[in-house]
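Peer 1: No sequence on hand, only this structure:
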C-alpha cells in the first residue's frame, strides 16, 4: 500500500502538498490536486490514522436514502456475503452529508478509510457517480444503468420481463391497463415503462398518458394509486405496479376499498425479495434477486480493486492489475404468475 511519500514522489510534489490534498486544504493548486488524487487512486491509497479502519467498502447514497427498502436490504446482504472472505467491512454513507465543502469525493473516501464504493443513485443524482468515476476512485453503480465510458455498473434488465407481464394481462382480456411508476426517475423504472409500451404496441393498443400514474415508492403511494384508479371513468381493469412497497400498499388499500383482486382489478407487482408470497392474494410479479445483485456488485468492485484476500496481520493486499477499467454488466429479471391476476370479468 502506498504511503504519502510514495505518492509525493510519483506526483512530483512535496509530501506536505500530498498531505494538504488528502486533508482537503484549499491552499493547493487544482493541477497539483488532480495529480495527487490520480496517483492516490491508482495506488489504492487509504488513510491510516491511529486505529481508524482502512478495510471499508461503502454503500453510498448519492441522493435521498432508501435504506428501509427491501431492495437495499437485499443488496447489502448480498454484498456482505462476499466481503468477509476478503476482510472488508461494510459502511453506509450519505455522499452529500459526508463530503466537506469543495472536497473531492476521492478525498472524502480516503479520509474515511474507504477502499471502494457501491453507489445507489437516481437519474437526478447520477452526475455524482460520473464525478466519482472521473476521479478514478474504485466504484460500482448498483441497480441503475449509466451508459458512459468509465462508469462501472450492475443492474437488472427488467424491460423484457415487464413486457411479458403486460402481455399476460392482455392475454387475460384486459385493454385498459394502467402503470404506476415511482415519482423519482431512474433507469430501472424507464425499462419497465418501455416494456409496458412494447406490449401495448404489439397488441395494437394505443398508449394513453392517463393510464400512467406516479406515486411514491412506499405503502402510502400504493394507497394513493388505488384512490386514483377508482376516480377514473372508465376505470382500468388491470395495473402494473413497478415498485414492491407501492404494490403491497395497493393490495392493502384495495381490500379496504372493497375492490376485489383480481375480480375487479388485476394487479402485477414488482418484487426484489420474496414479498409476493407474503401478501393476499399472492402477487403476480416481475422479479429480481436483490441478494444476487448485491453479491455481483461487490464481485465487480473487487475486480476493479484487483485485491486478493487481505492478510489482516500485515494489512496488505496483492494487486493483480493496474488501472481502473469500467465493467458494465446486466442481470435478468423474470415474470411469475400468482393469484393477483385473472381473466377480465364481463
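Peer 2: It's in. All values reported here derive from a predicted model rather than from experimental measurement. Numbers count the residues shown, from 1 in each chain.
Peer 1: C-alpha from now on. contacts and neighbour counts both.
Peer 2: Will do.
Peer 1: Find the residue at the geometric middle of the chain.
Peer 2: Central residue of the chain (CA atoms, centre = their mean): residue 143, 3.0 Å from the mean position.
Peer 1: from what I can see residue 206 touches residue 199, true?
Peer 2: No - assessed by CA atoms under 8 Å, residue 206 is found out of contact with residue 199, at 10.4 Å.
Peer 1: Identify the contacts common to these two.
Peer 2: Common neighbours of residue 206 and residue 199, using CA atoms under 8 Å, 6 or more residues apart in numbering, do not exist here.
Peer 1: Show me which of these two is the more surrounded one.
Peer 2: Each of residue 206 and residue 199 has its neighbours counted (other CA atoms under 10 Å); residue 199 has more, 21 against 11.
Peer 1: in a helix, that's where the more buried one is, yeah?
Peer 2: Yes - assessed with DSSP: H, G, I helix; E, B strand; the rest coil, residue 199 lies in a helix.
Peer 1: structure B:
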C-alpha cells in the first residue's frame, strides 16, 4: 500500500475524499481545484502545485460520471466484434485500444457471434450507456443496427467488412486482391483443382475473397465448379468436414485456399487425423496469418492482413468524428501481403496424389 493510500486509510477509512477537502488541504477555493482538474482556466504554477500535492496526499479521485455529464462525453467507445474466438480480432482490438489510450478514451468490448439480434441488443445497450461512438465489425445482417446509429447521428466506424449501402467511415482489407494473389500463387505451382473453404456466403469479406479466387481461376481459363467451394459455418469442425469433401470427394482438390485462420485450422485438423501430408499430398494457403502460422510444421503460407493497423486507424477516425474534425465519410482500404512459407509445393506433371478412399 502506498504512503498516500495509507494516509487516506488512517484519516478517512473507506470514505470518498471530496473536492472540498482537497481545497482545504491546499488552502485554495473549490473553484481553483476544479480549474486545475478540468484545465478550464489559467491557474498559477504555485497554486497548481499545492492542489496536485493535496490530491496526491489525500488520494483524491474525481467522480468520472459527474465529469462526463458536465462535458457531455463519457470518454468511452464501444467495440463490437463478430466473433471474439477468431484470432484475427484480438490484434484489431489491441490497435483500437492503443489509439484510444492516446486520445484519452477507454473501450467496452462486445461479442455478437455473427447474430444480428445480439448486435442490435449491444448497440441499444451501449447507447443507453452513453458511449461516445462505435467501432463495429458487422454481423451477417447489420443494416438495421448500423442505420439506427446513422439516424441518431452517433459517431460510427465499420471495420473488416465493407458497407456500400451507408455513407459511414470504414476501414477494411483489400480482400479481393489478397485472395487473387493467393490463388494465382497456387496456379503458378501447377494446381488447377483449388478448393475454397469459407465460413458463410453473404458475409462481405468472405464474398470478396471468393471473388478474388474466381478471378484468378478465370484468368487461367479454369472453371469455378460449385463443388470446389465449401461453406463451413463458424466452427473448426465444419472446416475439417469441408476439407474432407474437397480431398476425398469429387473435386479431388490438390490445393485448398482457406479464407480465414479458423478455416485453416480445420483443414490442418483433417490432414493430421487422416495422415494427409502437407505439402506432399495437399498444398494449403490460409488467410489472416496468425502468429502460429509461421511456427507450424510446415509453416503455413498465408495472406496477412494489417489487423492491428485496422483497429488503430478505425479508432483514429472515430475520435476525429467524435470531436467534429471531419464531415465527409472516409473509406480506408488496407493492403494484404502473401507470406510464402512451406505449405505449398509444385504439382507433379500428372497432377495426381495418393488419396484416401473416395466418399459417395
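Peer 2: Cool, the structure landed. Here the structure is a predicted model, which is why all the values come from computation and not from measurement.
Peer 1: returning to that earlier point: identify the residue of the second structure aligned to the residue nearest to the centre of the first structure.
Peer 2: With TM-score structural alignment as the matching criterion, the partner of residue 143 of the first structure in the second structure is residue 160.
Peer 1: now swap in residue 38 of the first structure and tell me
Peer 2: Using TM-score structural alignment, residue 38 of the first structure pairs with nothing in the second structure.
Peer 1: Contacts only, for the nearest residue to the match of residue 143 of the first structure once chain neighbours are set aside.
Peer 2: With sequence-adjacent residues excluded and distances taken as CA to CA, 6 or more residues apart in numbering, residue 160 of the second structure is closest to residue 172, at 4.4 Å. Applying CA under 8 Å, 6+ apart to residue 172 of the second structure gives the contacts 159-162, 310, 332-334.
Peer 1: mind checking the SS state of the alignment partner in the second structure of residue 81 of the first structure?
Peer 2: Mapped onto the second structure by TM-score structural alignment, residue 81 of the first structure lines up with residue 98. Put simply, residue 98 of the second structure is helix when judged by three-state DSSP.
Peer 1: Who are the contact partners of residue 98 of the second structure?
Peer 2: Neighbour list for residue 98 of the second structure: residue 312 [criterion: CA under 8 Å, 6+ apart].
Peer 1: was I right about residue 30 of the second structure contacting residue 51?
Peer 2: No - look at residue 30 of the second structure against residue 51 with CA under 8 Å: they stay out of range, at 10.1 Å.
Peer 1: Between those two, which has more neighbouring residues?
Peer 2: residue 51 (25 against 17).
Peer 1: ok, now which ones touch that one?
Peer 2: Counting by CA under 8 Å, 6+ apart, residue 51 of the second structure touches 22-23, 26, 28, 33, 36.
Peer 1: buried set for the helix or strand harbouring it?
Peer 2: Residue 51 of the second structure belongs to helix 45-58 when elements are defined using DSSP states H and E. The neighbour-count check on helix 45-58 of the second structure (16 or more other CA atoms under 10 Å) flags 47-48, 50-52, 54-58 as buried.
Peer 1: now, the most widely separated pair of the residues you listed?
Peer 2: Greatest spacing in the buried residues of helix 45-58 of the second structure, by CA to CA: 47 and 58 (16.5 Å).
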